[in-house]
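**Student:** give me a 3D structure for the following:
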Amino acid sequence: MMKDLADKLTQWIKEQIEKADAQGAVVGLSGGIDSACVVALCKRAFPDNVLGVIMPCYSNPQDAEDAKLVAKTLSVPYEEVDLNDPFDWFIQRLTGQDYDIHSCELSIVNIKPRLRMTTLYYFSNSLNYLVVGTTNKAEMVVGHYTKYGDGGADILPLANLVKSDVKALAKELGVPQRIIDKAPSAGLWFGHCDEKEMGIRYKDLDQYILSGNVPDDVRRTIQTLEEKREHKKYMPPIPPVE
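**Tutor:** Presented below is the predicted three-dimensional model:
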């Protein structure tokens, strides 16, 4: 089943990129399972035209090491772009203060994924590649991504897969077990954990999406996130023409 899924997603990526008259794919490598799966699929679709980009920004050093492990395991060329300095500039310019690595203020930490999006589109434009995003269905449902940050991409091959599907796909694609077992984190701040930020486990979120059979408190948490972040899922609204 996962082999068929991998083949279908590989073909879909190839078709989407060729339809755009582009020549390959660029993927941000975070050191997590989603980006590992996406870059593996892109490597299958375009063996000689895929680039991974590692973009530490006051990140856990282990994330960059894990990203390099993925790139080397899958024989994917990569660029490493340290974003600490431009991030510092923005924080100083906007707040007049130095960055506190323990800060979890979204207006501050969301600058990180937006700088990463800008970096990816530099490589995309210069190489005539598409930016292939890494957001999965669980994240799509509750809007667990940064608008115009990691949500900014040309195609989203994992957007119909819940987290458990991604884990199964990762095994089929040869993603290192260390990456599969790693706790999910967007790395927005020191010690950041996706499940802690959302207030729900991916296991429960998957179950909600697949069957709706979850405890009432979990359902309320998910539905609150859905309503609050609904705007992320669509292009900006425009008024009707009279």
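**Student:** use CA for all of it now, contacts and neighbours both
**Tutor:** Will do.
**Student:** what about the helices in the chain?
**Tutor:** Remark: helices assigned in the chain by DSSP state H are 2-19, 33-45, 61-73, 84-95, 106-109, 111-127, 137-142, 163-173, 177-180, 194-198, 202-210, 216-228.
**Student:** buried ones in the last one, by neighbour count?
**Tutor:** So the one you mean is helix 216-228. By 16 or more other CA atoms under 10 Å, the buried positions in helix 216-228 come out as Val218, Arg219, Ile222, Leu225, Glu226.
**Student:** of all residues in this protein, which one is nearest the centre?
**Tutor:** Thr134 (3.7 Å; CA atoms, centre = their mean).
**Student:** is it true that Gly151 touches Asn136?
**Tutor:** No. Counting by CA atoms under 8 Å, Gly151 stays clear of Asn136, with 10.5 Å between them.
**Student:** and this one, please, so the two structures can be compared:
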Amino acid sequence: MQIEKVADHIINWLKDYATKANMNGFVVGVSGGIDSAVTSTLCAKTGMPTLCLEMPIHQDKKQISRARKHIDELKHNFANVSGLEVNLTPVFDQFKNGMPQHRETSSLDLALANSRARLRMTTLYYFAGLHKYLVAGTGNKVEDFGVGFYTKYGDGGVDLGPIADLMKSEVYELGSYLNIIDEIMTAAPTDGLFGDSRSDEDQLGASYDELEWAMRHSEAGKSATDFEGRQRTVFEIYTRLNTANQHKMNPIPVCEIPVHLKN
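**Tutor:** You can find the predicted model right below:
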């Protein structure tokens, strides 16, 4: 990958899109992970106002520390960057306590995890509306179009996707080029939605490198029967997640009414 040219392409694309849309800048949710770090840095490099929001909800202290350090680094390097912490823990707790009580299950855990992401989306759009900013998405290609590893109308609720055509490994390449801090570059990827230390790999059952491999072979027309051992397992994981999450990747289905029923 031609790193410098790719970075310049994304930066110019962001600037052109915002200018044509008559918007003033960008707002980015910064989590302490590589995707949001790269996205926020690319937005900062447009020269347009860029608001970095940290939105902890019972967050792991290491994630908070990485996010703060990254935002401080951006503010030091770019006069157009501002940062703000919005502690959503009380909001989340009030929401959770206001819901009918259910016994602890994996379904409840996932519903609450997705609710965290949707509270953050609402917060991002609040500030976007205040300042006439665009909400910049932080999803990469494997997450957005491979396994659908994001929350519908949560971190999937954005205005544009600067890195959505880049594999996770390519995001790391960009991160290195953009001098993202070491703590973020070496941290295990996590969505941080469960308030514990579980990584993305723990949830997905495969690493991003493995899922990239499976995505490329799937796009090339391969099937699970073409592989054995761990490769077959990974390919089956990828296929299962890709199939289950098509509802996230495809447009909202519309029930089209036959013309004769409208007359």
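**Student:** rewinding a little: out of the helices of structure 1, nearest to Leu188 of structure 1?
**Tutor:** The minimum distance between Leu188 of structure 1 and those falls on helix 106-109, with 5.6 Å, by CA to CA.
**Student:** whereabouts in structure 2 does that closest one align?
**Tutor:** Mapped onto structure 2 using TM-score structural alignment, helix 106-109 of structure 1 spans residues 110-113.
**Student:** run through who's touching the matching stretch.
**Tutor:** Residues from elsewhere that reach stretch 110-113 of structure 2, judged by CA atoms under 8 Å, 6 or more residues apart in numbering: Lys96, Leu193, Phe194.
**Student:** by neighbours, which of those wins?
**Tutor:** In terms of neighbours by other CA atoms under 10 Å, those top out with Leu193 at 21 neighbours.
**Student:** what's that residue aligned with over in structure 1?
**Tutor:** Taking TM-score structural alignment for the superposition, Leu193 of structure 2 sits opposite Leu188 in structure 1.
**Student:** isn't Val86 of structure 2 right next to Leu53, touching?
**Tutor:** Yes. Between Val86 of structure 2 and Leu53 a contact is recorded at 7.1 Å, counting by CA under 8 Å.
**Student:** more neighbours: which of these two?
**Tutor:** Higher neighbour count among Val86 of structure 2 and Leu53: Leu53, with 24 against 13, using other CA under 10 Å.
**Student:** ok, now which ones touch the more buried one?
**Tutor:** Going by CA under 8 Å, 6+ apart, Leu53 of structure 2 touches Val27, Val28, Gly29, Val30, Gly83, Leu84, Glu85, Val86, Leu124.
**Student:** mind putting those into JSON lines with distance to Ser218 of structure 2?
**Tutor:** Converted to JSON lines, the contacts of Leu53 of structure 2 look like this (distance: CA to CA, whole Å):
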{"residue": "Val27", "distance to Ser218 of structure 2": "34"}
{"residue": "Val28", "distance to Ser218 of structure 2": "32"}
{"residue": "Gly29", "distance to Ser218 of structure 2": "31"}
{"residue": "Val30", "distance to Ser218 of structure 2": "31"}
{"residue": "Gly83", "distance to Ser218 of structure 2": "40"}
{"residue": "Leu84", "distance to Ser218 of structure 2": "41"}
{"residue": "Glu85", "distance to Ser218 of structure 2": "40"}
{"residue": "Val86", "distance to Ser218 of structure 2": "40"}
{"residue": "Leu124", "distance to Ser218 of structure 2": "34"}
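**Student:** buried ones among these?
**Tutor:** Buried members of the contacts of Leu53 of structure 2, counted by 16+ other CA under 10 Å: Val27, Val28, Gly29, Val30, Gly83, Leu124.
**Student:** among those, which are in strands?
**Tutor:** Counting by DSSP state E, the buried ones among the contacts of Leu53 of structure 2 place Val27, Val28, Gly29, Gly83 in strands.
**Student:** hang on, the earlier thing: the residue nearest to the centre of structure 1 corresponds to which position in structure 2?
**Tutor:** Match for Thr134 of structure 1 (TM-score structural alignment): Thr138.
**Student:** isn't that match up against Asp165?
**Tutor:** No. Counting by CA under 8 Å, Thr138 of structure 2 stays clear of Asp165, with 11.0 Å between them.
**Student:** right, and the match of Leu193 of structure 2 touches Ile111 too?
**Tutor:** No. Checked against CA under 8 Å, the pair Leu188 of structure 1 and Ile111 is beyond contact range at 9.2 Å.
**Student:** Lys222 of structure 2: how many residues sit nearby?
**Tutor:** Neighbours of Lys222 of structure 2 under the rule other CA under 10 Å: 14.
**Student:** residues near Tyr17 of structure 2, how many?
**Tutor:** 14.
**Student:** I should have written Met235 of structure 1 there, sorry.
**Tutor:** Residues near Met235 of structure 1, counting by other CA under 10 Å: 7.
**Student:** kindly provide the distance from it to Met117 of structure 1.
**Tutor:** Going from Met235 of structure 1 to Met117 of structure 1 by CA to CA, to the nearest Å gives 17 Å.
**Student:** ok, now Gly143 of structure 1?
**Tutor:** Taken as CA to CA, the span from Gly143 of structure 1 to Met117 of structure 1 is 17 Å.
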